[in-house]
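Engineer: I would like to see how this sequence folds:
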Amino acid sequence: MATELWNAVDEYFSRALVKPDPALDAALEASAKARLRAINVAPNQGKFLHLLAKINGARRILEIGTLGGYSAIWLARALPEDGSLVSLEANPDYADVARGNLAAAGLSGKVSVLTGLAAESLEELIRSGTPPFDFIFIDADKSSYPDYLRLTLQLSRPGTVIVADNVVRSGRLGDPNNREPDIIGIRSFFQMLATTPEADSTAIQTVGAKGWDGFSITIVSASQTATGS
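Structural biologist: Next up is the predicted model:
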């Protein structure tokens, strides 16, 4: 019964506040046809990310975990004309689907999808002196969240916003006896947030079409570089 109500409320929010969008619908259809898992953010969550990036005035966005490009479309649409988004995807087949969806949405000129293990791609961005990002969205393998945080802090500046998805895991995070790799990774991620002076953070739980989960949100108060200065 609770799940039915969660879904009904999400559907109400989406009908009321998220306008029908052929490009986003096509991205979901193409992802389903390619047999990608339906683990993209919900429409109202996509718009939430879009609004956060706009509030932040983001000109450069980094996304970890592209999947079929659904959230990348939402985020890229928050950018100004000269803005850019870099999205990291480990699976080359998923990356191809995402590139097709982004092209169909008219966003190929703003979004670059890089393939390879995300930690390695982040390290290469640091080595190459990539300018800091204004907004960072982490939505990939949860066991690696601590590594992603450590590396994205080096690609941040004062005022960078870092949002991480799926940090509640249907409440399993609250079970002290749970030793799943994903839960261990998320606990370590939160411990890093709590002990990193540069990170001013909180987290919220969410319920809806994607079940019981949540986001963390961080504002970076002092930038780090690849050299730690």
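
Engineer: From now on I want contacts and neighbour counts done on CA atoms only, so please keep to that.
Structural biologist: Fine.

Engineer: what packs against the helix or strand in which Ala53 is found?
Structural biologist: In this assignment (DSSP states H and E), Ala53 forms part of helix 43-56. With contacts defined as 3 or more C-alpha pairs under 8 Å, 6 or more residues apart in numbering; DSSP states H and E, the packing partners of helix 43-56 are helix 2-17, helix 70-76.

Engineer: Pro92 is nearest to which of those helices?
Structural biologist: Nearest of these to Pro92, taken as C-alpha to C-alpha: helix 70-76 at 16.0 Å.

Engineer: name the helices or strands packed onto that closest one?
Structural biologist: When contacts are defined as 3+ C-alpha pairs under 8 Å, 6+ apart, helix 70-76 sits against helix 22-33, helix 43-56, strand 60-64, strand 84-89, helix 92-104.

Engineer: With distance to Tyr70 and mean neighbour count added, can I get the ones you listed in JSON lines?
Structural biologist: Output for those, formatted as JSON lines (distance: least, C-alpha to C-alpha, whole Å; neighbours: other C-alpha atoms under 10 Å):
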{"stretch": "helix 22-33", "distance to Tyr70": "6", "mean neighbour count": "16"}
{"stretch": "helix 43-56", "distance to Tyr70": "8", "mean neighbour count": "18"}
{"stretch": "strand 60-64", "distance to Tyr70": "11", "mean neighbour count": "25"}
{"stretch": "strand 84-89", "distance to Tyr70": "11", "mean neighbour count": "24"}
{"stretch": "helix 92-104", "distance to Tyr70": "8", "mean neighbour count": "20"}
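
Engineer: Just tell me which of those ends up closest to Ala118.
Structural biologist: With C-alpha to C-alpha, the closest approach to Ala118 among those belongs to strand 84-89: 5.9 Å.

Engineer: Lys54 and Glu4, how far apart?
Structural biologist: From Lys54 across to Glu4, the span is 32 Å (C-alpha to C-alpha, to the nearest Å).

Engineer: Show the subsequent helix or strand relative to the helix or strand that contains Leu125.
Structural biologist: Using DSSP H and E, the element containing Leu125 is helix 118-127. Sequence order places strand 135-138 as the next helix or strand after helix 118-127, per DSSP H and E.

Engineer: just the angle between the following helix or strand past that following strand and strand 60-64, please?
Structural biologist: Next in sequence after strand 135-138, counting helices and strands by DSSP H and E, comes helix 145-153. Counting by axes from the mean of the first three to the mean of the last three C-alpha atoms, to 10 degrees, helix 145-153 lies at 160 degrees to strand 60-64.

Engineer: and this one, so I can compare the two:
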Amino acid sequence: KIELWVEIHELNDNGEYSPVEVTNRNEVLTGGIYQLRQGQQRRVNVRVKPVQNSGTLPIICQSIVNVAIGSVTVRSRLQRPLDSYQEEDLTVLREKWSEALGRRRQYLDQQIQMLIKKEEKNEQERERELSLVHQWVSLTEERNAVLVPAPGSGIPGAPASWEPPSGMEPHVPVLFLNLNGDDLSAQNTNDELSIAGINSILSKEHGHKFYT
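Structural biologist: Prediction:
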């Protein structure tokens, strides 16, 4: 996992830029409300922080190349509050995961049918048949867990069951890197670097209203 923190800095009485206060409300899902003062010069401070012990694949964040701000939306208290959660990459991940499980299930079905049709089996073949059946059952359970993950299970898309730190959103979106399983390289064959989450569009987001 990685954490993305955004601070808005304003000039204080000493002429220095300092973070503005952020207030928390239970009905606000974005992590808090920036307390901005009218007419102040501002800077945006963005940092990315890898979370330790949150997975087996280390993520190294070298630099932030670009930051875009815009698409301001006015919301009333009667409307559903907005946050940065999206399921674009999660949908792709689930599709690819389900495809892999489908191929594995097809292989298990073929192997099980071959052993079932065999009239005389030795001890090794009976043990293999039992092992294949257990794998088939586990595969079905895994497929169900992928589509409907239990809260706090750690499976991508699982409902949040934690107390986020102050200023952090409760829902954790998924960024699918789609790396090659052999050498962890990008899947594309051309020289262009694939960008994770480039197709992830947030609710009420309009690309032409952003400023870099």
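
Engineer: Let me see the TM-score of these two.
Structural biologist: Once superposed, chain against chain, the TM-score is 0.20 (TM-score structural alignment, normalised by the length of structure 2); 74 aligned residues with a C-alpha RMSD of 5.9 Å.

Engineer: related to what we said a few turns ago, so which of the helices and strands packed on helix 43-56 of structure 1 is the most surrounded?
Structural biologist: helix 70-76 (a mean of 26; mean count of other C-alpha atoms under 10 Å).

Engineer: got the angle between the helix holding Ala53 of structure 1 and strand 60-64?
Structural biologist: Using the same axes, to 10 degrees: helix 43-56 of structure 1 against strand 60-64 is 140 degrees.

Engineer: quick check: longest helix of structure 2.
Structural biologist: If you go by DSSP state H, structure 2 has its longest helix at helix 88-117.

Engineer: relative orientation of whichever helix or strand comes after that helix and helix 88-117 in degrees?
Structural biologist: Counting by DSSP H and E, the element after helix 88-117 of structure 2 in chain order, helix or strand, is helix 123-147. On the basis of the same axes, to 10 degrees, helix 123-147 of structure 2 is oriented at 160 degrees to helix 88-117.

Engineer: what helices or strands is the helix or strand just after helix 123-147 of structure 2 leaning on?
Structural biologist: Next helix or strand after helix 123-147 of structure 2 toward the C-terminus (DSSP H and E): strand 210-211. Strand 210-211 of structure 2 sits against strand 69-70, with contacts defined as 3+ C-alpha pairs under 8 Å, 6+ apart.

Engineer: Show me what the strand it packs on packs onto, helices and strands only.
Structural biologist: Contacts defined by 3+ C-alpha pairs under 8 Å, 6+ apart place strand 69-70 of structure 2 against strand 210-211.

Engineer: Asp211 of structure 2: neighbouring residues, count only.
Structural biologist: One thing to correct before we go on: residue 211 of structure 2 is Tyr, not Asp. Tyr211 of structure 2 is flanked by 10 other residues according to other C-alpha atoms under 10 Å.

Engineer: what's the answer for Trp136 of structure 2, then?
Structural biologist: That count, for Trp136 of structure 2 with other C-alpha under 10 Å as the rule, works out to 19.

Engineer: got it, and the one 10 residues further on?
Structural biologist: By the other C-alpha under 10 Å criterion, the neighbourhood of Val146 of structure 2 contains 19 residues.

Engineer: Tell me how far it lies from Ala100 of structure 2.
Structural biologist: 12 Å.

Engineer: Identify the contacts common to those two.
Structural biologist: With C-alpha atoms under 8 Å, 6 or more residues apart in numbering applied, the contact sets of Val146 of structure 2 and Ala100 do not overlap.

Engineer: so how far is Pro50 of structure 2 from Glu123 of structure 2?
Structural biologist: As judged by C-alpha to C-alpha, Glu123 of structure 2 and Pro50 of structure 2 stand 50 Å apart.

Engineer: Between the two, point out the one with more neighbours.
Structural biologist: Pro50 (14 against 8).

Engineer: Chain neighbours aside, what residue packs nearest to that one?
Structural biologist: Ile2 (4.2 Å; C-alpha to C-alpha, 6 or more residues apart in numbering).

Engineer: Surely the one you found touches Arg47?
Structural biologist: No. Counting by C-alpha atoms under 8 Å, Ile2 of structure 2 does not reach Arg47; the two are 10.3 Å apart.

Engineer: Touching, Leu102 of structure 1 and Ile73? I think so.
Structural biologist: Yes. Assessed by C-alpha under 8 Å, Leu102 of structure 1 is found in contact with Ile73 at 6.5 Å.

Engineer: Go through the helices and strands packed on helix 70-76 of structure 1 and name the closest to Ser121 of structure 1.
Structural biologist: Closest of the helices and strands packed on helix 70-76 of structure 1 to Ser121 of structure 1 is strand 84-89, at 7.3 Å (criterion: C-alpha to C-alpha).

Engineer: Who are the packing partners of the closest one?
Structural biologist: strand 60-64, helix 70-76, strand 111-115, helix 118-127.

Engineer: Of all these, which one is nearest Thr206 of structure 1?
Structural biologist: helix 70-76 (17.1 Å).

Engineer: How about the strand or helix carrying Arg187 of structure 1, which residues are buried there?
Structural biologist: Arg187 of structure 1 is part of helix 181-195, with elements assigned from DSSP H and E. By neighbour count with 16 or more other C-alpha atoms under 10 Å, helix 181-195 of structure 1 contains the buried residues 182-190, 192-193.
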